[in-house]
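Peer 1: Model the following, please.
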Amino acid sequence: MQFRDLPSVDRVMASDGMAELTEAYPRDWVVDLVRRQLDRARQKIRDGGNAPSAADVADGVSGELSLMTEVAPRQVINATGVVIHTNLGRAPLSPAAIEAMTQAARGYTDLEMDLSTGRRGSRQAHLQSLLQQVTGAEAALAVNNNASAILLGLSALSVGKEVIVSRAEAVEIGGGFRIPDVLKQSGATLVDVGTTNRTYLRDYEDAITENTAALLKVHSSNFRVEGFTAEVEPSELVALSKEKGIPVLHDVGSGALLPTEAYGLAHEPTPQESIAAGVGLVFFSGDKLLGGPQSGMVVGTAELVRRLERHPLARAIRIDKMSLAGLTATLLHYLKQEAESEVPIWRMISAGEQEIKDRAERWKSQLALPGEVISSKSAVGGGSLPGETLPTWVLALSCEGSTGGPEAVMRKLREAKPPVVARIEDDRVILDPRTVLPEEEDSLLTALRDALSP
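Peer 2: Down below sits the predicted model:
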C-alpha cells in the first residue's frame, strides 16, 4: 500500500500549470477534478498500482479538462465504408443544407411569421409544400424524428383502440425501439396477426373488429427473413381498408426518395409508392436515405394529417428551426433533380468503382507506407437495405511495423484531430474512400502517417 505517498490536494494545486487552469476555469471545478483524480489513484493502489506524483495528478486534471471543454459531438472522418453510420451521426449534410442551418442559427428567422401579412404563420407551411411535391401526398408534417412521428400517429388515431400488425413486423430496431412498446405507449392495443415468416391478407381481415383503429405496416429496415415467406403489400391493405373504413399506416423507415435498385441495390420502399397506393399516413426518417438532418416525416391524407397536427403531442415533438432549414434545403435538391450530385450519401452510393479505386491508389502513393489497394464491399447502413453491399476499393495497410498491431493503430486514429474511424480485416487497417469526403483527405493522410509511424 502506498496511500501515504499520495500527494495532497494543496500540493497538486501548487504544481506547475495549475495556476493557469484556475485562471481559465472556476477554482472549485478544478479542485473537484483533483479530488476525483486522487480517488482513482487510491483505487489503482488497491489494485496493486503505484501512487502518482503531484505532477501526474495535475496532468490528469489538465487532460480531463481538455476533454470536458471540447465542443461535442466532434467531427469524425468515416473511413469504414458504411454510408449511413448510426454511431457517427448518420447522414452528412450537403453544403446548401449546412448553409441554411447556419443562417437559421445566426439570427432571427420568419419561423412562425407570415411576412406578407405580419401575422403569425406556421413553421410547417413551406416544408409541407415541398413534401407534397416530392411525395405526391395531400398534406405533410415534420417532427423531431421518425419514432416521434409514429408515436404521434398512433396517439392521435388509436388511443384506447386496436391496431393490427403482422407478427413479422412487430420489430425492434436500433436503441431498443420496439413497435409493441410504441403501441403500448400511445394507448393503443397491439393485435398481431400471421406468423413470423408468413402473413396473408385474410389474417388482417379476420382480426378486424369494431374496435380496430388502424392497419399498421412496418418496414423491417435492419433485418430480413428469407426463404418460405409471405407478406401483404400496401396496396392490398389499402383495398381492405377502403372496404372496412379503417386507415392504413405505413412506416417505410429510411425515407428513400430515389430508386435504390438504380444503384445496384435491392428495392427500398419509398414514400411516393405508399402514397400512390392510397396509404393514409406514411412515416419516414429525414437523416437516413433522404440525407437530411435528424427529423421524422408524416405524409398522407389531409384529414389524417390535420388530426395529428391538432394533437397535444405534436407541439412537444415539433421540429426545431435549424433542422427545418436543413431539411428544406435537402428536399430542394430532390425537386431540382440534383440529389445524386448534391446530397452526400447519394454521391457516395452512386460513386463509380474506378473513381473510388483512383482515390485509394492516390492515398497509397502519397503515404508511402506498406499496403495495397484491394477490392471490397461498402454497406449502406443506418438500418437500410440489410445485407446489401456496394462493390468498392479500399486501402489495406499493414501494421507489422507498428507497436501494438492494428488495434493500436486504430486507437491512434481515433485519437487524431479530427478522429478517424476505420475497420480491421485480416490484421490490416482498412480504409474505404467511398465514405471519406474529399475535403477530409488531407486530414486523413496526416492521421495515417502519425498512427503508422514507428
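Peer 1: from here on, contacts and neighbour counts on C-alpha atoms
Peer 2: Fine.
Peer 1: residues near the residue lying closest to residue 86 once chain neighbours are set aside, how many?
Peer 2: Leaving out its chain neighbours, the residue that sits closest to residue 86 by C-alpha to C-alpha, 6 or more residues apart in numbering is residue 382, at 5.4 Å. By the criterion of other C-alpha atoms under 10 Å, residue 382 has 24 neighbours.
Peer 1: Show me which positions of the longest helix along the chain end up buried.
Peer 2: The helix that spans the most residues within the chain, counting by DSSP state H, is helix 27-46. Judged by neighbour count using 16 or more other C-alpha atoms under 10 Å, the buried positions of helix 27-46 are 30-31, 33-35, 37-38, 41-42, 45.
Peer 1: before we move on, what about stretch 218-228?
Peer 2: 218-222.
Peer 1: Just the residues contacting the following helix or strand past the longest helix of the chain, thanks.
Peer 2: Remark: after helix 27-46, the chain's next helix or strand is helix 54-68, criterion DSSP states H and E. Helix 54-68 has contacts (C-alpha atoms under 8 Å, 6 or more residues apart in numbering) with 6-8, 11-13, 15-18, 21, 30, 33-34, 37-38.
Peer 1: One more sequence to fold, the one below, so I can look at both together:
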Amino acid sequence: MKTTLKDCPSVHQVLLEMNGNIQLHENYIKYIINAELGKIRANIKKGKLSKTKQELLEHIVSQVWLISAPRLVNVINGTGIVLHTGFGRAPFRGKHLKDLADRLDGYVNLEFDLDSGNRGDRQSLVQEQLSAMCGSDSAMVVNNNAAAVFLSLNEMAEGGEVICSRGQMVEIGGSFRIPDIIEKSGAILKEVGTTNRTHLKDYEKAISKKTKLILWVHTSNYVVKGFTKEVSLSELVILGKKHKIPVMADLGSGALLDMKQLGLADEMPVKSIVNSGPDITTFSGDKLLGGPQSGLMVGKKKWINACKKNPLYRVLRCDKITLGLLEETLRSYHSGSFTKDNLSLTLLTTSRKILKNRGQKILDSLQKKTPIELGITLVDSEVEAGSGSLPDDKIESAALSFSPKNGKAKDLAKGFRCGSIPVVGYIHGNTFYIDLKAVLPNQIKRLATAIQEV
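Peer 2: Here you go, the predicted structure:
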C-alpha cells in the first residue's frame, strides 16, 4: 500500500507523540519536524513510500532525537595529523579542562584587580608569563593569528605602505592571504623581489615617504627550494632602524621550544625571532604552542600598548575561557621542555615504537575473526604535524591498515565515522587507514571497541 499525503502527520501530532521528552526550544523542534515532513511529502509524491501514519510518526520522532543531539562530539583522530584544523587543532586533556571548569564556575577576576579593588586588564592573566618566555618587552593576546596580524597592520601601517617580499605572500586555509589582509587593514602593499629571490637592495629601493612598515612573513606552510635568496629578519631590522621604519614578523605557527631537540624539524623558536629585534612578532596559540585558538603578539611595549588602545582590539579580544586555557598551556612549559599536560607536543614526540605497541594491543584485544574479515595489518607510516606547521617534516608513525574482504574502503570509512564512537581515518588507494599518531592513549580501548563494532 502506497503512502498518501493524507497519511502525513501534522506537527501537532508529532509533538504529542514526543510528549515533551526532548529539552529543546519549541521553535527549533518545529523546524526539525517541518524539515522531515518536507522530505516525506517529496518522497510520497515520487511514490517512494509505503509506511503507515504511525510508522511515519515514529520515524520523525527518531529523526528529531538524532538531529537534536549535541553537534560538537568527541572523535578519534585517525588521520595522523595532530594539529588538524577540522578537529580543532591542538587537543586538550580532559583533566586540564575539568580543572579550568572548576575555576571558571560562577564569576572570575577577568578584568578586576583583587588587590586594589579597581578594574583590571584581562591581558594581565598571561602578559608577564608570555613576555618572559618569549624575551619581549610586552605581550598581548587576541582571538587568532589572523586577528593579531590584522590588528598590528592596522595600528602600524594604516594609510601607508607595507613592504613585503613576493616570496612571502603566503596563503593559508580559509582564504587568509597576506595581500588581502594588508588591504583590509587599511594599508597599501608594496611588493619587492621575486617569488624565489629577494635581496636587501629590493627593500631599500622600495622605501619612500609613504613607507610605514616592513613585513617579514615566515612561510610556515610551504618551502621554496633551489635557486633561492631571502633577506634575514635581522637584516630587515637593521634596515628599519636606519630609516626609522618599524618591522613586523608574522611567524604563523610559532614554537616556544627548539623543535629540533624534540626530534622534529628545525623551527626557529619565538624567542630567537624576538631576539632578532622586530617591533612586533605574531604567532598562533593553537598550533605548535599546543593551546587554544588565539593570536599571540609579543614585542616592543610602545606598539603593544598602541594595539591595546586601537578600537579594533575590542572586536578581537579573547574571552575568559581562551585566556584561562592559554594560561594553563603556558604553565606546561618548564626549562626548555614540556609536561604531559601539553598534549600536542606529547603526541608529536611519541615514538613509532610506542605507537606500534599500542597498535599491537588493539589487534590482540580483537576477536580472532575481526582482523581477518577486515584485513587489518599494522604498518609503518609517516605523517605531518598539520595546520601548516613543520611543512617539510615527515614524522614517523604507525597505522592500522584495512583491506576488507567484502565492501569498499569508502564504505568502511563511513562506517567508522558514523559509528557510536566516531573514528576518522583516511583512504589511500583502495585501503583505509587509521593512523595512531593522533590517537590519545586513553582512546585505545575505545578504538578497539569501534573496530569490533564496525
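Peer 1: farthest pair in the contacts of helix 54-68 of structure 1?
Peer 2: Distance extremes for these: the farthest pair is 6 and 21 at 21.1 Å, using C-alpha to C-alpha.
Peer 1: For stretch 345-365 of structure 2, which residues meet the burial criterion?
Peer 2: Buried residues in stretch 345-365 of structure 2 (16+ other C-alpha under 10 Å): 345-352, 355-356, 358-359, 362-363.
Peer 1: Could you do stretch 235-243 of structure 1 as well?
Peer 2: 235, 237-238, 240-241.
Peer 1: is it true that residue 254 of structure 2 touches residue 287?
Peer 2: Yes - if you go by C-alpha atoms under 8 Å, residue 254 of structure 2 and residue 287 touch, sitting 7.4 Å apart.
Peer 1: Which helix or strand contains the residue nearest the centre of structure 2?
Peer 2: Geometric centre of structure 2, nearest residue: residue 89, 3.0 Å, by C-alpha atoms, centre = their mean. Here residue 89 of structure 2 sits in a region with no helix or strand, counting by DSSP H and E.
Peer 1: and it, what does it touch?
Peer 2: Taking C-alpha under 8 Å, 6+ apart as the criterion, residue 89 of structure 2 is in contact with 82-83, 286-287, 387.
Peer 1: same thing but at 6 Å, please
Peer 2: By C-alpha atoms under 6 Å, 6 or more residues apart in numbering, the contact list for residue 89 of structure 2 reads residue 83.
Peer 1: ok, now which ones touch the nearest residue to residue 299 of structure 2 once chain neighbours are set aside?
Peer 2: Computed as C-alpha to C-alpha, 6+ apart, the closest residue to residue 299 of structure 2 that is not its neighbour in sequence is residue 280, at 4.4 Å. By C-alpha under 6 Å, 6+ apart, the contact list for residue 280 of structure 2 reads 248, 298-299.
Peer 1: Okay, helices next: where are they in the stretch 151-300 of structure 1?
Peer 2: For the stretch 151-300 of structure 1, the helices defined by DSSP state H, counting those that start in this stretch occupy 179-186, 201-207, 234-244, 271-277.
Peer 1: since we're on residue 209 of structure 1, how many residues are nearby?
Peer 2: Using other C-alpha under 10 Å, residue 209 of structure 1 has 11 neighbouring residues.
Peer 1: Now for whatever residue of structure 1 lines up with residue 91 of structure 2, how many residues are close by?
Peer 2: Aligned counterpart of residue 91 of structure 2 in structure 1: residue 92 (TM-score structural alignment). Neighbour count for residue 92 of structure 1, taken as other C-alpha under 10 Å: 22.
Peer 1: distance of residue 92 of structure 1 from residue 350 of structure 1?
Peer 2: Using C-alpha to C-alpha, to the nearest Å, residue 92 of structure 1 is found at 15 Å from residue 350 of structure 1.
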